[in-house]
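*Asks:* Here you go, sequence then predicted model.
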Amino acid sequence: MKRGLIMNKLDNVATVLDDVAAGETVTIRGLPSIVEISTLEEIPRGHKIALVDIPVGMDVVKYGFPIGYALTDILKGSYVHVHNVGSKRTEE
């Protein structure tokens, strides 16, 4: 079983606790209910997975706070990292 952890009920991403291959199921814990998500691509341990579809421009939320915004449409189960997340801090 591949594992993931969500930190806050407002989060739209979770952290995977194991290396995950495309097509594997990740069991996300940290909320009252357990969520299972199939990955669309490989995600390294310690990196983020999208819990929902995140449209371009929408905030990426972790720990209950925006940590960036989607540079492209990010589909549920996708790898969320610097290739598809921008930072408002670096653009100011």
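*Replies:* That came in fine, so what should we check first? Model, not experiment: these values are computed from the prediction.
*Asks:* use CA for all of it now, contacts and neighbours both
*Replies:* Fine.
*Asks:* now the strands for the chain?
*Replies:* For the chain, the strands defined by DSSP state E cover 2-5, 13-16, 25-29, 35-38, 48-50, 59-62, 65-70, 79-80, 85-86.
*Asks:* any idea which of the ones you listed is most buried?
*Replies:* Burial of the strands of the chain is given as mean neighbour count (mean count of other C-alpha atoms under 10 Å); strand 48-50 ranks first at a mean of 26.
*Asks:* by contact count, what packs against that one?
*Replies:* strand 13-16, strand 79-80 (3 or more C-alpha pairs under 8 Å, 6 or more residues apart in numbering; DSSP states H and E).
*Asks:* here comes the other one, which I'd like you to weigh against the first:
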Amino acid sequence: MIHLVLHDKHDMVAVAVVEGVTAGMDLTAWIMDEDELIQTKALQDIPIGHKIALTDMAVGDTVVKYGVDIGKVVAPIKKGEHAHVHNIKTKRW
């Protein structure tokens, strides 16, 4: 079963595409551009449509999704944690 989707193997986050992703679950993510599967574990509940970190990120790091810069980290994020507006902000303002 595919739980997460990302576009590029360099993406730092993936999107939950199923309901019910809970802390402790082993997850399968599909890398669309390479048509490959990778595995990760959820450290927190991840709502459908929200992002999960695929790597540890520190404050100030650039977040890559869809192969492009989508913002900066404003609070530390561990691999497997929920990545959303509470820890990622746009660089626009």
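*Replies:* Happy to help now that I have it. Please read these numbers as outputs of a predicted model, since none were measured by experiment.
*Asks:* What value does the TM-score take for this pair?
*Replies:* Once superposed, chain against chain, the TM-score is 0.89 (TM-score structural alignment, normalised by the length of the first structure); 90 aligned residues with a C-alpha RMSD of 1.4 Å.
*Asks:* The closest residue to residue 15 of the second structure other than its chain neighbours: what's it in contact with?
*Replies:* Leaving aside its chain neighbours, residue 15 of the second structure sits nearest to residue 51 (4.5 Å; criterion: C-alpha to C-alpha, 6 or more residues apart in numbering). Residues near residue 51 of the second structure by C-alpha atoms under 8 Å, 6 or more residues apart in numbering: 13-16, 82-84.
*Asks:* any idea what residue 51 of the second structure aligns with in the first structure?
*Replies:* Correspondence of residue 51 of the second structure to the first structure, assessed by TM-score structural alignment: residue 48.
*Asks:* measure its match to residue 85 of the first structure for me?
*Replies:* 11 Å (C-alpha to C-alpha, to the nearest Å).
*Asks:* Geometrically speaking, which residue is the centre of the second structure?
*Replies:* residue 13 (2.4 Å; C-alpha atoms, centre = their mean).
*Asks:* what's that one in contact with, if anything?
*Replies:* So residue 13 of the second structure contacts 6, 51-55, 63-65, 83 (C-alpha under 8 Å, 6+ apart).
*Asks:* Including distance to residue 24 of the second structure, could these go into TSV?
*Replies:* Converted to TSV, the contacts of residue 13 of the second structure look like this (distance: C-alpha to C-alpha, whole Å):
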residue	distance to residue 24 of the second structure
6	20
51	16
52	13
53	14
54	15
55	16
63	23
64	24
65	23
83	16
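*Asks:* How far off centre is stretch 60-67 of the first structure?
*Replies:* 10 Å (C-alpha atoms, centre = their mean, to the nearest Å).
*Asks:* Repeat that for stretch 23-42 of the first structure.
*Replies:* 10 Å.
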